[in-house]
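A.B. asks: Provided below for reference: sequence and predicted model.
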Amino acid sequence: MKKHQLNIIILLFICFKVIGQTKQPNFLIILGDDINAKDIGCYGSENKNTTPNIDKLANEGILFKNMFVSEAICAPTRAELFTGMTPNKNGCNINHATTKQGTLSIVQHLNKLGYRVGLTGKMHFRPTSVYPFEIIEGFTKNANYDGTPPENWDGVSEFINRDKNQPFCLIICSVHAHAPWNAGDSSLWDPNTIVLPKHLVDTKETREYFTEYLAEIKLFDEQVGNARNLLKKNNLEANTALIVLDENGAGMPSGKWTTYDIGVRSACIMKWPKPFNNKFVTNAIAQYCDILPTLIEAAGGEVSSNLDGKSLLPLLKENNTKHRKYAYFLYNNTKEGPEYKMRAVTDGTFKLIWNKSPDNLYAIRVINGFDFGYVDKMEDRHVRKMYLSWLAKAGYDKNASEIVQRYRKHPDFELYNLNDDPEEMHNLIDNQELNTIVNELKNALISHMKAQEDRFYTVN
């Protein structure tokens, strides 16, 4: 071989090497629906054999121990994830609300960087002008689907293989484990021996529905496994960042629709292509609004200053343990019942909850809407039947009565040590030794609310 030919080959090799290192990664996000992070194996679930695929991914990737949603309801969670903005900033701060017109979402941000951006499954966001996803058929959009919905992966396969020269971002939005809990094989667990969270009243109905809920989590886990296999089959895994999220907590009392950890703490597992680090667990505090800026920066874009989120890339590149000092939460109920608003903040150890309407009864229409006269069109709603069994037991059982009262009535402030009391069952607000921590968290929360133009920052 002549010298000039050898030089050309070496030059081409260097070019291909550089191109391989700078090629934009694909993004695949798999989003669950109403799943408690603590019911996933790698997050310490005591009910085994539910999430083998997610657990395997966690062993190979990055597990976030302190990833949070700002508001534990479906529409606000999705709006935060897709806009990189918190609920008050993007406008979707109650369920079923519309994101502010003119807001840019993941679609516009990544389209600008050359990506095609698609979504299959549950939507629960609007308007289309903000969220102009390419909608891919194959997964049900109906979160209230009765039974196990069919799945067809053909559309997903076509989307990710359409053009190997164009990067893609695909979001698979599962309806598992949204109620009703009647999908999957619940025979894998014995209702009499499963471990229930402490904030649930132990009744026959609770155990039956919780077992069905575990079966739906397993269906979500199978979707994660199928997605990984599809990437491997099409030789896309090496350049695809895979992100698995469980959305907000389960649609059971004291989970979804609250600022308790069971509602706002989200599972988040990421596996990134080289040169990013994998195989580590991080305790860094992060929120859903941080994910979009991360994707933008990883794609080679510049993160807009109007986003509330902060890119996680420094953490991913350097295994940083710090990202945010605090995470902030809110809850606004709909107009269907007595006004109820919650605001909260955590530093990762302590959580302060500020109930803005403590004199009002806390009520969720699908659970205890009958407390304010709501007549549900769905007579056999699972969560309400669960709650009615609680009321029956509360008539003769002290522990059940205390859990029901905890659910229906909240004090002005609640303080929890998340290390000692992860299920937030023991309110420490009257502990005088913790006054300094209370004041620090209260000041941080008020400052945040002012910055978010949240008019409820004044003291009751």
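C.D. replies: Alright, I've got the coordinates.
A.B. asks: every contact and neighbour count from this point should use C-alpha atoms.
C.D. replies: Noted.
A.B. asks: which parts of this structure are strands?
C.D. replies: Per DSSP state E, the chain carries strands over the ranges 26-31, 62-68, 116-121, 134-135, 168-173, 240-245, 265-271, 280-287, 327-332, 341-346, 350-355, 413-417.
A.B. asks: touching the second one from outside, list them.
C.D. replies: Right, the one you point to is strand 62-68. Residues outside strand 62-68 that contact it (C-alpha atoms under 8 Å, 6 or more residues apart in numbering) are 43, 264-271, 278-288, 327, 348.
A.B. asks: with distance to residue 194 and mean neighbour count as extra columns, can I get the strands of the chain in a markdown table?
C.D. replies: Below are the strands of the chain laid out as a markdown table (distance: least, C-alpha to C-alpha, whole Å; neighbours: other C-alpha atoms under 10 Å):
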| stretch | distance to residue 194 | mean neighbour count |
| --- | --- | --- |
| strand 26-31 | 25 | 23 |
| strand 62-68 | 24 | 22 |
| strand 116-121 | 30 | 22 |
| strand 134-135 | 38 | 14 |
| strand 168-173 | 27 | 24 |
| strand 240-245 | 24 | 22 |
| strand 265-271 | 21 | 24 |
| strand 280-287 | 27 | 20 |
| strand 327-332 | 30 | 24 |
| strand 341-346 | 30 | 23 |
| strand 350-355 | 28 | 25 |
| strand 413-417 | 26 | 21 |
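A.B. asks: A further structure is provided below for comparison with the first:
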Amino acid sequence: MNRKIISCIFTGLLLSVSLNTFGQQLDLVKRKRPNIIFIFSDDHAYQAISAYGSTLTQTPNIDRLANEGVILRNQLVTNSICGPSRATLLTGKYSHKNGFKANENSFDLNQTLFTRELQQAGYNTAWVGKWHLGTLPTQALNYFKILPGQGHYYNPDFIHHNGDTVRHEGYVTDIITSFARDFIDQQDADKPFFLVVGHKATHREWMPDIRDLGAFDSIDFPIPETFYDDYTGRAAAKDQDMTIDKTMVLRQDLKVEQVFKGRYTSEQAKALSDYYGGISREFKDKKLQGKELVEWKYQRYLKDYLSTARSLDRNIGELLDYLDESGLADNTVVIYASDQGFYLGEHGWFDKRFIYEESLKTPFVLRYPGVVKPGSELQDLVLNIDWAPTMLDLAGAGIPDDVQGNSFLPLLINSRDSIQWRDAGYYHYYEFPQPHRVHPHFGIRTDRYKLVRFYGELNNWELFDLQQDPNELSNIIDDPDYSSVLDALKDRLGRLILKYEDSEAEQILRAAGEI
């Protein structure tokens, strides 16, 4: 759709949103263009969200969004790592197309960004919190207050829109929520806004808010079924460096004998020292070794991780309450998602990166009162390249031709017949060897199977039947009973590589005679 035509249509307060992407019209009861708030956390595992069936903790405010909207059960990422996930959000394109394959790169803002498309459509755009793309988003947004790099949990610095870097006292999750409210307070009621609330939580090193210290200390969490995985038949899984046993650091990660000084206030330092000092004394007294030590580390990891997530969920509730109180809730789309999944002890791991389920799948819930039916579930395979076109579709804006994802709005409003949705998701991970020695790989996930091709130092395939082996313990790549399945999946993988123009993956397969 021509942008000038869009602009003319959108000058009034009321509109009939056009889904030009699918050649059909959706009359949203002559609603005003919705505000869109995208709450974007970091490393928040779906296994730690009660709406996804978690038995580890309760997340009442994320659950509230799911109950009042839709929960996506098979939301997959295309490269399970922080910065690249944000680049994919902004572009609707795979890492090989948007140029941001690994962390610590510098994102090229001189490409199609959906935030600029929203600006062309009359939206005021903003981002507060974690950005993590190595460059300032001046060209991409109307407003921002972002953390430099990963940022800090306590008394974090923020880069303001005017370029100043300012330290703000308090806990980072609370501060980001405050910034979000400040931005919303300043908005013109006649102009819609788009806002990313980019939380640092629940990123390593999992520092809880003081009021959440010890929230789970009375709980002895069950050891995951795959905690002592020996990685038989999976060379890359065996060669990684992301285990709770060997990789997790007692002082940095679990705060054993950590000294809290420098950026902490005296009150913060005392509270943290008192709590973790007790943990350190307990650890010293136990003199743990072997299996007892690794299981103690797992318990401490989960307690801090879930305590950090507790503040995140509370802040989501505070923002939802604020929307209710300000009268904005009815015409505001609220999305909650994480940049990727995360391991909570499965396979003995923390972190992400692999195409395996715990890091491939990420939470995604969306609420749009009056449009998306409360309590809905979506089982379709949705990718994070689909986020940008969906938000453009929600805003009634045109979707640029170079966007590789598709809007899944028709799936949310029961217009499924208007589109042919995907039956497989394509994935490609690059960052190696540091920091966790996860070998580069690409592959596909269907509703039942997963096919993976590792390359570089390793050159091997893995195949999993998720119906028979949901924990992905048995690599059946050489099982003759699956030969026809393997042939079909390799063909499907090759076609997706060509569709998404992943020349590196294509070259690898062609050189090996596998495509």
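C.D. replies: Sure thing, it's come through. None of the values given here were measured: they were computed from a predicted structure.
A.B. asks: neighbours of the aligned partner of residue 356 of structure 2 in structure 1, just the number please.
C.D. replies: In structure 1, residue 356 of structure 2 lines up with residue 260, judged by TM-score structural alignment. By other C-alpha atoms under 10 Å, the residues close to residue 260 of structure 1 number 22.
A.B. asks: so which of the strands of structure 1 gets nearest residue 80 of structure 1?
C.D. replies: Nearest of the strands of structure 1 to residue 80 of structure 1, taken as C-alpha to C-alpha: strand 280-287 at 9.0 Å.
A.B. asks: so where in structure 2 does the closest one end up aligned?
C.D. replies: Counting by TM-score structural alignment, strand 280-287 of structure 1 corresponds to residues 376-383.
A.B. asks: residues making contact with the matching stretch?
C.D. replies: Residues outside stretch 376-383 of structure 2 that contact it (C-alpha under 8 Å, 6+ apart) are 66-67, 69-78, 405, 408, 411-412, 422-425, 446-447.
A.B. asks: likewise for stretch 432-446 of structure 2?
C.D. replies: Residues outside stretch 432-446 of structure 2 that contact it (C-alpha under 8 Å, 6+ apart) are 236-237, 239-242, 353-355, 381, 423-431, 450-458, 489, 493, 505.
A.B. asks: how does it look with 6 Å?
C.D. replies: Stretch 432-446 of structure 2 has contacts (C-alpha atoms under 6 Å, 6 or more residues apart in numbering) with 240-242, 424-430, 450-455.
A.B. asks: mean shift between the lengthiest helix in structure 1 and structure 2?
C.D. replies: In structure 1, assigned by DSSP state H, the helix with the most residues is helix 204-233. Its aligned residues in structure 2 lie a mean 1.2 Å from helix 204-233 of structure 1 after superposition (mean C-alpha distance after the TM-score superposition for structure 1).
A.B. asks: what is the corresponding segment of structure 2 for that helix?
C.D. replies: Under TM-score structural alignment, the counterpart of helix 204-233 of structure 1 in structure 2 spans residues 296-325.
A.B. asks: now do the buried residues in the matching stretch.
C.D. replies: By 16 or more other C-alpha atoms under 10 Å, the buried positions in stretch 296-325 of structure 2 come out as 296-320, 323.
A.B. asks: kindly report the same for stretch 139-155 of structure 1.
C.D. replies: Per 16+ other C-alpha under 10 Å, stretch 139-155 of structure 1 contains these buried residues: 139, 140, 141, 143, 145.
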